[in-house]
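>>> this one's structure only:
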């Protein structure tokens, strides 16, 4: 008997920097009978009618962020309803920023966001931030990378995704990374994030109602995870 799980990819035609669509490909490998819906920029999102169990959006260029905000703004109420209902969302890289109050350009101009969090992003296009990151969500250690021209600011103390062990959170000097509301998870962390963190994939699968989640290529992917975790925990490793 199939799971009936529907995975929606938002704007995969451009929100796919850093190979982040591999997050969806790996999740699909773990749930072979799941249906993947690719929603284009001018399509009505499947989540708007309750037609998605897991919604993913990856990194994009700064101009494309504005396109994504414009496309989702008419469905803001439906988006809020699905988040409150427990639908699982994962936005990686700068996709997370469209859920904030606004994105500030270097000249001080602001792009209005969807406003789901009381934080804002600030761009610095002349300085690219690259770093490793090691963190922990509940009892799961997370590893990944950051490659971005912007950081987020504001109080996320009651709405953050995970605690940072090494590296920086929303911005340098902060030890809380990402944004979380119910089952919405947003993080600057890329990797691809799910490929690097198979234990979190299992956690997401339980949120999707899978009682005994099994990882695709479990032996290989867990070996790679343990190796990377060991490297990231090595105090000799430079993070920037």
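Arrived safely, thanks for sending. Bear in mind that the values here come from a model prediction, so they are computed numbers and not experimental data. Residues are numbered from 1 along each chain as shown.

>>> Going by C-alpha atoms from here, please, whenever you check contacts or count neighbours.
Noted.

>>> where along this structure do the helices fall?
With DSSP state H as the criterion, the chain has helices at 22-30, 62-72, 76-85, 193-196, 198-207, 218-233.

>>> can you put the ones you listed in a markdown table and add distance to residue 121 and mean neighbour count?
Shown next, in a markdown table, are those (distance: least, CA to CA, whole Å; neighbours: other CA atoms under 10 Å):
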| stretch | distance to residue 121 | mean neighbour count |
| --- | --- | --- |
| helix 22-30 | 24 | 18 |
| helix 62-72 | 12 | 17 |
| helix 76-85 | 19 | 16 |
| helix 193-196 | 21 | 24 |
| helix 198-207 | 26 | 18 |
| helix 218-233 | 27 | 14 |
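
>>> Out of those, which is closest to residue 127?
Minimum separation from residue 127 across the helices of the chain (CA to CA) falls at helix 62-72, 14.2 Å.

>>> out of the helices of the chain, which comes closest to residue 134?
helix 218-233 (6.6 Å).

>>> let's bring in a second model and compare:
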């Protein structure tokens, strides 16, 4: 069992690196590979059970795009072959067609997904989030300067019940393509959503997943979910 964390030295905003800390608690035997920006990604030469990229600054997005661009075809191949990915926060934007600044200039993304991002650095959007993935209710937060635009109706991750989707005109949140999961939702996602974490572990190949601190995290999840649902009634 191998988990690769891409560029943890700066793709770690909002404490989302705790997603990996929690996975390590759930699967203690897993080998976690922390790939620095100057190193070659392990997914090029090794079979990896999960590839993770966390939230990052706008400047670092450009560095990550430049780093990953030579591996675009390999990343697409891995997605096509059902390798699990988890991209949280604005990490999903590096795989879109481009990222546009307020002045109209843009930088090309990897172009794997038919979406584009638009920045609005003077207005940070924040909200509580609740959505449905399959039969799992997912909760968390959003805090972002950018939004995604494009048609994700055939490959969205969640149907939003509270908050917004990839932008403020849609309820369809994130990208799910085979076993690729990309979402603006932070939290950290895996700690706040033990049922989804259990599903992800199965996707990664864990036959009988045992989530860490199960009783406590499920109790916290159920209480937070209850409070979120109360807010939707107001």
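Arrived safely, thanks for sending. Quick caveat, the model's predicted, so the values are computed rather than measured.

>>> re earlier: could you dump the helices of structure 1 into a markdown table and include distance to residue 91 of structure 1?
Output for the helices of structure 1, formatted as a markdown table (distance: least, CA to CA, whole Å):
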| stretch | distance to residue 91 of structure 1 |
| --- | --- |
| helix 22-30 | 11 |
| helix 62-72 | 12 |
| helix 76-85 | 13 |
| helix 193-196 | 10 |
| helix 198-207 | 13 |
| helix 218-233 | 21 |
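
>>> Which one of those helices lies nearest to residue 111 of structure 1?
It is, among the helices of structure 1 and with distance given as CA to CA, helix 62-72, at 7.4 Å.

>>> if I pick the aligned partner of residue 146 of structure 2 in structure 1, what's in contact with it?
Using TM-score structural alignment as the criterion, residue 146 of structure 2 maps onto residue 150 of structure 1. Going by CA atoms under 8 Å, 6 or more residues apart in numbering, residue 150 of structure 1 touches 94, 121-125, 128-129.

>>> can you rerun that using 10 Å?
62, 93-94, 97, 103-105, 121-125, 127-129, 170-171, 188 (CA atoms under 10 Å, 6 or more residues apart in numbering).

>>> Please apply the same query to residue 91 of structure 2.
11, 52-58, 61, 64, 182-184.

>>> Of the residues you listed, which is the nearest to residue 138 of structure 2?
The closest of the contacts of residue 91 of structure 2, once distances to residue 138 of structure 2 are taken by CA to CA, is residue 183, at 11.2 Å.

>>> Spit out the contact partners of that closest one.
Applying CA under 10 Å, 6+ apart, we find residue 183 of structure 2 in contact with 86-93, 142, 156-158, 165-166, 173-176, 189.

>>> Keep only those of those residues that are in strands.
86-88, 142, 158, 173, 175-176 (DSSP state E).

>>> possible to save those as JSON lines with neighbour count?
Below are these laid out as JSON lines (neighbours: other CA atoms under 10 Å):
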{"residue": "86", "neighbour count": "20"}
{"residue": "87", "neighbour count": "23"}
{"residue": "88", "neighbour count": "29"}
{"residue": "142", "neighbour count": "19"}
{"residue": "158", "neighbour count": "24"}
{"residue": "173", "neighbour count": "27"}
{"residue": "175", "neighbour count": "23"}
{"residue": "176", "neighbour count": "19"}
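
>>> Which two among those residues are spaced furthest apart?
142 and 176 (17.8 Å).

>>> Give the equivalent position in structure 1 for residue 177 of structure 2.
So residue 177 of structure 2 corresponds to residue 181, using TM-score structural alignment.

>>> ok, that match to residue 100 of structure 1 distance?
With distances taken as CA to CA, to the nearest Å, residue 181 of structure 1 is found 12 Å from residue 100 of structure 1.

>>> which one of the two has more residues nearby?
For residue 181 of structure 1 versus residue 100, neighbours defined as other CA atoms under 10 Å are more numerous around residue 100 (21 against 18).

>>> Check whether that one really touches residue 120, as I assumed.
Yes - between residue 100 of structure 1 and residue 120 there is a contact at 5.3 Å, judged by CA atoms under 10 Å.

>>> picking up where we left off before, for the contacts of residue 183 of structure 2, which pairs are in contact in structure 1 too?
Here is what carries over to structure 1 from the contacts of residue 183 of structure 2, by both residues aligned by TM-score structural alignment, their matches' CA atoms under 10 Å: 86-93, 142, 156-158, 165-166, 173-176, 189.

>>> Now do the nearest residue in space to the match of residue 146 of structure 2 that is not next to it in sequence against residue 46 of structure 1, distance only.
Nearest non-adjacent residue to residue 150 of structure 1, counting by CA to CA, 6 or more residues apart in numbering: residue 123, 4.2 Å away. Distance, residue 123 of structure 1 to residue 46 of structure 1, by CA to CA: 31 Å.

>>> How about the contacts made by the aligned partner of residue 103 of structure 2 in structure 1?
In structure 1, the residue matched to residue 103 of structure 2 (TM-score structural alignment) is residue 107. The contact partners of residue 107 of structure 1, by CA under 10 Å, 6+ apart, come to 123-124.
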